[in-house]
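Engineer: One predicted model, sequence on top.
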Amino acid sequence: MKLGFLTACLPESDLTDIAHWAASRGFEALEVAGWPSPDDRNHIRVDRFDDAECSRVGRIFAESGLTLSSIAYYENNLHPEAGPQVNAHVRRCVDAAAALGCPTVGTFVGRDPGLSVHDNLKRAADVFGPLVEYATRHGVEIVIENCVMKSWHPDGYPGNLAYSPELWEWMFTLGLKLNWDPSHLVALGIDPVAALTPYIGNIAHVQAKDTQILPGRIDRYGFHGPISGEKGWYRFRVPGLGQVDWTRVIDALHEGGYDGVVSVEHEDAVWSGSTERVQTGLGIAYRTLRHLVRG
C-alpha cells in the first residue's frame, strides 16, 4: 500500500508545490482534483488537457517520485439538467488518466431527486454503461465514493446512490469499482470493517477520512439530522480525530490483499482556513496512518 491525499483541500496551491510538500513529508501518492473551471479544484486541467498539460503533470510526478492514484471529479452524474455535462467531463477525466498512466477516475453516481430510487437506478445503468465501456477501452477504471451527499436532496435523503453494500453490489454489476471511505459508514451506523470485508476485491481506491460523533446531538435531531440548517450530530475529521478504528480498517485491507493507495480526504473544518492549517491536518493524518499503511 501507499499513503497519499486528495489535493482538493489545497485549491489555492499549485500542483508543483503540493507534490513537493507531499514528497518532503513522506507521502507517496496524490489523488488529484480535476474539476472544470471556474471551480478552483483543478490541479489537473482536464477541461483543457493537451500535450503541454500532459507533459506538465507527468513531469511533476516524475520529479517528485509520487504516484498519481486517481483523477477526482465528484459530481452528480444523474442530475436532471447538468448530468450530460458531468458525464462528458468524466470522459475527459478518463482521457487524461489514460494519457498519464493513471489507473482510476473517481466520481459519484448521484441522483435525480425528482425520481424514485428504482427509477434512478434504471437511469444510472443507461448512463454508466457507456461510461464504463469508454473507460475500459482506455485502460481506466471508474471508482465511486460511498458518500451519502444528503445536500443533493431537498429533504436530506441520500443524494448519491452508492452509500450502502446493497448499492455497491448493484454498482459492481455495471463494472464500476469502489473508492471506499469508512467515514460515511460510521455516519450511517454501519461497521466499516464488516462492510469492507466481503468487497475488498471490488475496491480500486481507498479514501481515509474520519467521523466524530458530537455528544448528545442525535438525541435532539435523530438519525436523519436537523431540518433547521444547524450542525448535525457528526462531523468529518482527519484520520485519528474521530471514531474510525484505523488499526482494524487497515488490517482488514492488508488481510484482504488490497495493495493500492490509501488517500487522505481532508474535510476537517478544525484544520482548515489556511494552507498551513490544512497541512497540519494532513500531518495529523500521516502520523495516524503511516505505521499502519506499510509499503
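Structural biologist: Good, I have the coordinates.
Engineer: all contacts plus neighbour counts: C-alpha atoms, from now on.
Structural biologist: Will do.
Engineer: Could you point out the helix or strand that follows the strand or helix carrying His184?
Structural biologist: In this structure, His184 is located in helix 182-186 according to DSSP states H and E. With elements assigned by DSSP H and E, the helix or strand that comes after helix 182-186 is helix 192-196.
Engineer: Show me what secondary structure element comes after that following helix.
Structural biologist: Immediately after helix 192-196, counting by DSSP H and E, sits strand 203-208.
Engineer: Which other helices and strands does that next one contact?
Structural biologist: Strand 203-208 is packed against strand 141-145, strand 177-180, helix 182-186, strand 261-264, with contacts defined by 3 or more Cα pairs under 8 Å, 6 or more residues apart in numbering; DSSP states H and E.
Engineer: now with 6 Å?
Structural biologist: Other elements packing on strand 203-208 under the criterion 3 or more Cα pairs under 6 Å, 6 or more residues apart in numbering; DSSP states H and E are strand 177-180, strand 261-264.
Engineer: burial of Ser13, as a residue count?
Structural biologist: When neighbours are counted by other Cα atoms under 10 Å, Ser13 registers 15.
Engineer: that older thread, and the helix holding His184, how far from the chain's centre?
Structural biologist: Relative to its parent chain, helix 182-186 has a centroid offset of 12 Å by Cα atoms, centre = their mean, to the nearest Å.
Engineer: what's the angle from the helix or strand containing Asn120 to strand 141-145?
Structural biologist: Secondary structure from DSSP H and E places Asn120 in helix 117-137. Angle between the axes of helix 117-137 and strand 141-145 is 140 degrees (criterion: axes from the mean of the first three to the mean of the last three Cα atoms, to 10 degrees).
Engineer: Which helix or which strand is home to Pro84?
Structural biologist: With secondary structure defined by DSSP H and E, Pro84 is part of helix 83-100.
Engineer: To clarify, my last question referred to Gln243.
Structural biologist: Per DSSP H and E, Gln243 falls between elements, in no helix or strand.
Engineer: Might you report the residue contacts of it?
Structural biologist: Contacts for Gln243 (Cα atoms under 6 Å, 6 or more residues apart in numbering) come out as Thr211, Gln212.
Engineer: Second structure for comparison follows:
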Amino acid sequence: MALTYGAYTACLGDQTLPQALDTLKAAGLTGAEVNVGGFIPSPHCPVDSLLASATAREDYLGVFADKGMVLSGLNTSGNPTSPLPHEGLKHAEDIRKAIELAGLLGVKEIVTMSGTPGTDPTARYPTWVVNPWNGIDMEILDYQWSVVVPFFKEVDALARDNDVKVCLELHPRNLVFNIPSFERLVEETGATNIRVNMDPSHLFWQQMDPIAATKRLGGLIGHVHAKDTKIFPGVAYRGVLDTDFGHVPAEAEGKVPVAYGYWCNAWPQDPAWRFVALGLGHAIAYWTEFLAAIQQADPDMNVNIEHEDAEYGNVEGLTISATNLLAAAAGL
C-alpha cells in the first residue's frame, strides 16, 4: 500500500492527453486526474462518447496503460447549486455524468464543490455569506442549506449506486468551505459516499491548519490536491477577505473560464496571498508531515498536484511542484 502521486491535467489543456501523460511521467509522477465538467473545459476526457461506448472506454483507459499511468480521479469543480441556470443546472448535470462515468471506468473518486445558492428562491446570483453576525444572514444560510442538503442526498445516492466517492473541495465562496460546514453536510444528508478533497492551499489562506484538519477528518478524506499558498506583506492591511480585484476584458488572451460568459478576475498588484508551486509557500519538511497525516488517514490515497502558480509556465511550475512533492514523500 502506498500513496499515488500525480497531477490534475487542467494546467496542460494545450497538450493532447498522451502528451500530458508524458509530461507528468517526465516529472516522476504516476497518476493523472482529468477534468470532466464544471468551470473549465475537459480537453482530456470526451465524456459523452465514453458514456455511450464500452469500446471507447476501453480505448481511453488503454492510453493510460500504454503510458504506465493511473487514471486517479475525475474533476468537475463548479457551482452545482447556483441559481444561474447556465451555471447551476449545467454543473449539477456534470456531477451526475462524472459519477456515472467514474463507475464505468472503475475510477473510485471524483472532485467537485458544494456550490453556493442565492439568498432566497427569487435570487439571480450566488451569495457567499462570510460572517453571519447579522440575523438576516442566518435566514440566507437556512435557505442555502435547504437547497444544498437535498441535492447532495441525491448525489450521495447516485455515488453509492456507482461505488464512487464524491470529494468536495473546501473552497471559499462555497457553502461548504471548512471542516464544520462539511461535518454539517454529512450529518444532515446522512451521506455514506461524500468525502473531502483535502486541498491545503485554501486552508492556508484562511489561517487553518491542514494537518490538524486532516487528523480531525481522518477517513472522511477521499482525495488530495497538493497545492501551496504563500502569505504576502499585503495581508497586514488587506486581511484575507479582500474584494480589491479587477475586471478582465472579454478579449483578453489566456483568461480562465468559470461559467458561460464569465472568467476569473485580475488579482491586486500587492495581494495578501496567492497560490504558489508546492514547496514555495511551505518547506518540504512541512509537506512530509502533511503526507504522513494523509497516509495515516488512507495509505492508498491519490495525491494530485494542482498547479495554479501564475509566476511559472505550466510545465515549469508543475515540475517544481512534482520535484518538491516527491522529495517530501521520500522523507516518509
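Structural biologist: It's in. The structure displayed is predicted, hence computed values, not measured ones.
Engineer: matching residues in the second structure for the helix holding Pro84 of the first structure?
Structural biologist: Alignment note (TM-score structural alignment): helix 83-100 of the first structure is matched to residues 88-105 of the second structure.
Engineer: mind listing what's buried in that stretch?
Structural biologist: 88, 90-92, 94-105 (16 or more other Cα atoms under 10 Å).
Engineer: Next, the mean deviation of it compared to the first structure.
Structural biologist: Using mean Cα distance after the TM-score superposition for the first structure, stretch 88-105 of the second structure ends up 1.4 Å from its aligned counterpart in the first structure, as a mean over the superposed pairs.
Engineer: So which residue is dead centre in the second structure?
Structural biologist: Nearest residue to the geometric centre of the second structure (Cα atoms, centre = their mean): Glu169, 4.8 Å.
Engineer: any idea how far it lies from Leu51 of the second structure?
Structural biologist: Look at Glu169 of the second structure and Leu51 of the second structure: by Cα to Cα, to the nearest Å, they are 25 Å apart.
Engineer: Which residues outside the longest strand along the first structure are in contact with it?
Structural biologist: What stands out as the longest strand in the first structure, according to DSSP state E, is strand 67-76. Surrounding strand 67-76 of the first structure, the residues in contact under the criterion Cα under 6 Å, 6+ apart are 29-35, 102, 104-108, 110.
Engineer: Tell me how many other residues surround Gly219 of the second structure.
Structural biologist: Burial of Gly219 of the second structure is recorded as 14 neighbouring residues (other Cα under 10 Å).
Engineer: Equivalent analysis for Ala208 of the first structure, please.
Structural biologist: When counting by other Cα under 10 Å, one arrives at 26 neighbours for Ala208 of the first structure.
Engineer: Trace it over to the second structure, please.
Structural biologist: In the second structure, the residue matched to Ala208 of the first structure (TM-score structural alignment) is Ala226.
Engineer: related to what we said a few turns ago, against the second structure, where does the helix holding His184 of the first structure fall?
Structural biologist: Here helix 182-186 of the first structure aligns to the second structure at residues 200-204, judged by TM-score structural alignment.
Engineer: how far apart are that stretch and its match in the first structure?
Structural biologist: In this overlay with the first structure, the average offset of stretch 200-204 of the second structure from its partner residues is 0.7 Å by mean Cα distance after the TM-score superposition for the first structure.
Engineer: Stretch 19-26 of the second structure too?
Structural biologist: Per aligned residue, stretch 19-26 of the second structure averages 1.9 Å (mean Cα distance after the TM-score superposition for the first structure).
Engineer: For that stretch, which residues meet the burial criterion?
Structural biologist: Of the residues in stretch 19-26 of the second structure, those scored as buried under the neighbour-count criterion (16+ other Cα under 10 Å) are Ala20, Leu21, Asp22, Thr23, Leu24, Lys25.
Engineer: Likewise for stretch 176-185 of the second structure?
Structural biologist: Within stretch 176-185 of the second structure, judged by 16+ other Cα under 10 Å, the buried ones are Val176, Phe177, Asn178, Ile179, Phe182, Leu185.
Engineer: Restricted to helices, list those.
Structural biologist: Secondary structure from DSSP state H places Ile179, Phe182, Leu185 of these in helices.
Engineer: ok, of these, which one's closest to Leu278 of the second structure?
Structural biologist: Ranking those by separation from Leu278 of the second structure, with Cα to Cα as the measure, puts Ile179 on top at 22.5 Å.
Engineer: what's the nearest residue to the closest one if we skip its chain neighbours?
Structural biologist: With sequence-adjacent residues excluded and distances taken as Cα to Cα, 6 or more residues apart in numbering, Ile179 of the second structure is closest to Ala213, at 7.1 Å.
Engineer: so what corresponds to the one you found in the first structure?
Structural biologist: Matched by TM-score structural alignment, Ala213 of the second structure corresponds to Ala195 in the first structure.
Engineer: show me the contacts for Met198 of the second structure.
Structural biologist: So, once contact is read as Cα under 6 Å, 6+ apart, Met198 of the second structure ends up touching Val224.
Engineer: What distance do you get for it to Thr243 of the second structure?
Structural biologist: From Met198 of the second structure over to Thr243 of the second structure (counting by Cα to Cα), the distance is 25 Å.
Engineer: Could you give the number of residues near Gly218 of the second structure?
Structural biologist: Other residues lying near Gly218 of the second structure total 17 when counted by other Cα under 10 Å.
Engineer: how much space between the nearest residue to it once chain neighbours are set aside and His223 of the second structure?
Structural biologist: Residue nearest to Gly218 of the second structure in three dimensions, not counting chain neighbours: Ala297, with 4.7 Å by Cα to Cα, 6+ apart. Computed as Cα to Cα, the Ala297 of the second structure to His223 of the second structure distance reads 11 Å.
Engineer: More neighbours: which of the two?
Structural biologist: Set side by side, Ala297 of the second structure and His223 show unequal neighbour counts under other Cα under 10 Å, the larger going to His223 at 29 against 19.
Engineer: Leaving out the residues flanking it, which one is nearest to that one?
Structural biologist: Take His223 of the second structure and drop its neighbours on the chain: the residue closest to it by Cα to Cα, 6+ apart is Asn197, 4.7 Å away.
Engineer: contacting residues around that neighbour?
Structural biologist: Going by Cα under 6 Å, 6+ apart, Asn197 of the second structure touches Cys167, Leu168, Glu169, His223, Val224.
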